[in-house]
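In: need a structure here:
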Amino acid sequence: MIEIERTTPLSSVQDSGRFGALHYGVGTAGAMDPLALRLGNALLGNHPDDAVIEVPLFPFRVRFHRAGVFALSGGDGQATLNGRPVPPWWVARASAGEVLTLNASRFSARSYLHLPGGVDVPRVLGSRSTQLRGEFGGWQGRGLSAGDRLNACSPDYRGASDFGIPSPRLALQADSLLVPQIRVLPAAEYPLFTPESVQRFWRQQWRITPQSNRYGYRLEGDGLVAKEPIEMRSHGIIPGVIQVTHSGQPIIQMRDAQPSGGYPKLGTVIDADMWLLGQVPVGSQVRFVEVDLARAQEAQQVQQRWLDDLCYQIDRYRRSAG
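Out: The predicted structure follows:
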């Protein structure tokens, strides 16, 4: 069992998300960094979809009320266990009474705390993810608070510990560590904007504003200009869709996005880059790179092969060292 000692209501229990319920008006929710979810679970030998604690604001502090193993993923900030450093992307063992503290990073927006077998919360509509707007799923349908106590599904785990992996950004995005480059597919209303403003969209760096959250990332830059006023009925949208407001400033729909909206769609972030976008800190800059469907599919296949191979290597090590 762990007890939350310091957090904000934006920390929550998440898994890969809630799918198949959009027609009920229920969004997907789920981890903002799905790559961290998968790799952190692999470090503990968990199922890829096991629930974790997502931490977007720091410091975050938990106390272990019984000895156990945990893993950290996602963030590259400093972590300590009773004052001892714990590397990022690492499996460690805590004794009863020890306190784990996670701190912020300049380069990553959120960290994940993994427990053996996942965080023990019930499934709602097929997922353990917290739906913050609907107030269901996760831990009592809300963000975490000081005093909350959560259990691991497999608290008696005795596998390997004190090992880890390099940050995936070193392997997948080494050429854009300072300014993340996010690949985008043009969407339905792309031709309705002037060529000059569209070119600015690709050339300039966009700032993630403080109004950004799990619902959407609001961008700040030289706005887009429509060829003529665009009036649209509300229609279905999904995470990754880039809509353009009347002011010309884009909004990227994120994991807690509502299932419908009426703003025109300029593009869609490809699936292979949603993890990277989810780790861009508020106030940071991003750039967008245009790709076609073939390149988007190739990027997803390359990433999946890399991910499957790394998870295989992790599993081999765990079995040999456990």
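
In: alpha carbons only for contacts and neighbour counts from here, please
Out: Noted.

In: tell me the contacts of Arg63?
Out: If you count contacts by C-alpha atoms under 8 Å, 6 or more residues apart in numbering, Arg63 has them with Ile2, Glu3, Ile4, Glu5, Gly97, Glu98, Val99, Leu100.

In: Would you enumerate the residues in contact with Trp90?
Out: Per C-alpha under 8 Å, 6+ apart, neighbours of Trp90: Leu43, Ala71, Leu72, Ser73, Asp162, Phe163, Gly164, Ile165.

In: Of those residues, just the buried ones, ChimeraX syntax please.
Out: Applying 16 or more other C-alpha atoms under 10 Å to these, the buried members can be selected in ChimeraX as follows:
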select :43,71,72,73,163,164,165
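
In: want to put them side by side, so please do this one too:
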Amino acid sequence: MNSITVLKPGAQTQLQDEGRYGWQRFGVPVGGAMDLWSHRVANLLAGNAADEATLEILLTGPSLRFEAAACIALCGADLSAQVGDEPLPMYERIQLPAGAQLDFGRRVNGLRCYLAVRGGFAVPPVMGSRSTFVRGGFGGFQGRALRKGDVLPIGAGQPAELPPAVLPEDISVPVPLAAAQAVTPVRMVPGEHAALFAPEVHALMAQATYQLSPQSDRMGYRLEGPALPRLPGGELISEGVSFGTVQVPPDGQPIVLMAERQSAGGYPKIAHVASVDLPLLAQMAPRQALRFVPVTLAQAQALHLERERQLQALRPLLLGPPGAPT
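Out: Next up, the predicted model:
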């Protein structure tokens, strides 16, 4: 049987894809991979379509037995993956024999590792997505994180083996993971409610250091640092929010909304994290520090387009020219 048996589940291992779009008006969050860049590159290395699910592995990895030969890729956080005594490389195409047991050990850097397997995971989509939404109890594998004894079916119809592939050195693909003691710069653009904050508050936000609170999750990252008071005024009408929206609640401590954000919010939106830095933010652990760096919308868009150009440049290198068999 082409499947993976879960021998040990790890701290929080879930199936995630690019998200569940089109349902926010019904209160269903988009969800999907927190570090979408590492997820997408892992799928490319495994020879998968962009919408295949990967395993998002948080901090403490699982132990997995591959019941059949498989082609996999690991991207994102380095959690010391190994088969037996052999360490496995990151950002490479890896062939595993039938019966191989994949284990994870010490965290080297980052927070979330993405495991893609050739053929994807054969779980039924819910509302057009295979992403796990634990709070709602649906999607992914039975709507929950993995448990000991689970058997994950692998998609059929794709040969397990692909030619070896290593990312070229002249393309900067891995997300630059933040060092544990560093203050990581995170770029932001002004939000819709920037005018509700005095100029000195914006200056403070750009100079201050914030730490990620342990009360952070896939819905939002709470930050601890200097408060950002808003100007006196009435209440706001709730409106749509996005991945990376920086809201300021009454206590002045900013919250960055993440993959499982709510559909709408009534707190003022002082800023938005530039999309190019969302994977970096998703790989930061509680108590790590960051500093917001203001950029213009045009700069943020240029950074996003350059990142997408890199992804497009990788496709023919890893999968061959359009129409080539994979």
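
In: for structure 1, longest helix please?
Out: Here the longest helix in structure 1 is taken by residue count, with DSSP state H as the criterion, and it is helix 293-321.

In: Report the spatially nearest residue to the most far-flung residue of structure 1 relative to its centre, omitting neighbours in sequence.
Out: Relative to the average C-alpha location in structure 1, and by C-alpha atoms, centre = their mean, no residue lies farther out than Glu228, which sits at 35.8 Å. What sits nearest to Glu228 of structure 1 in space, not counting adjacent residues and going by C-alpha to C-alpha, 6 or more residues apart in numbering, is Leu192, at 7.6 Å.

In: And Ala264 of structure 2, by the same measure?
Out: By the measure of C-alpha to C-alpha, 6+ apart, the closest residue to Ala264 of structure 2 outside its immediate chain neighbours is Gly240, 4.2 Å from it.

In: Trace the one you found over to structure 1, please.
Out: Residue-level alignment of Gly240 of structure 2 against structure 1, with TM-score structural alignment as criterion, gives Gly236.

In: What range does stretch 191-201 of structure 2 cover in structure 1?
Out: For stretch 191-201 of structure 2, the aligned range in structure 1 is residues 187-197, judged by TM-score structural alignment.

In: What distance do you get for Gly117 of structure 1 to Ala257 of structure 1?
Out: As defined by C-alpha to C-alpha, to the nearest Å, Gly117 of structure 1 lies at a distance of 28 Å from Ala257 of structure 1.

In: cool, and Gln140 of structure 1?
Out: When distance is defined by C-alpha to C-alpha, Gln140 of structure 1 is 20 Å away from Ala257 of structure 1.

In: and these two? which has more neighbours close in?
Out: In this view Gln140 of structure 1 and Ala257 are compared by other C-alpha atoms under 10 Å, and Ala257 has more residues nearby, 23 against 13.

In: And for the aligned partner of the more buried one in structure 2, nearest residue in space, chain neighbours not counted?
Out: Matched by TM-score structural alignment, Ala257 of structure 1 corresponds to Arg261 in structure 2. Sequence neighbours aside, Met219 is the residue nearest to Arg261 of structure 2 in space, at 4.6 Å (criterion: C-alpha to C-alpha, 6+ apart).

In: Need the nearest residue in space to the residue mapped onto Pro34 of structure 1 from structure 2, chain neighbours excluded.
Out: Per TM-score structural alignment, the equivalent position to Pro34 of structure 1 in structure 2 is Leu36. Counting by C-alpha to C-alpha, 6+ apart, the nearest residue to Leu36 of structure 2 once its immediate chain neighbours are dropped is Pro279, at 6.4 Å.

In: Counterpart of the one you found over in structure 1?
Out: Using TM-score structural alignment, Pro279 of structure 2 sits opposite Trp275 in structure 1.
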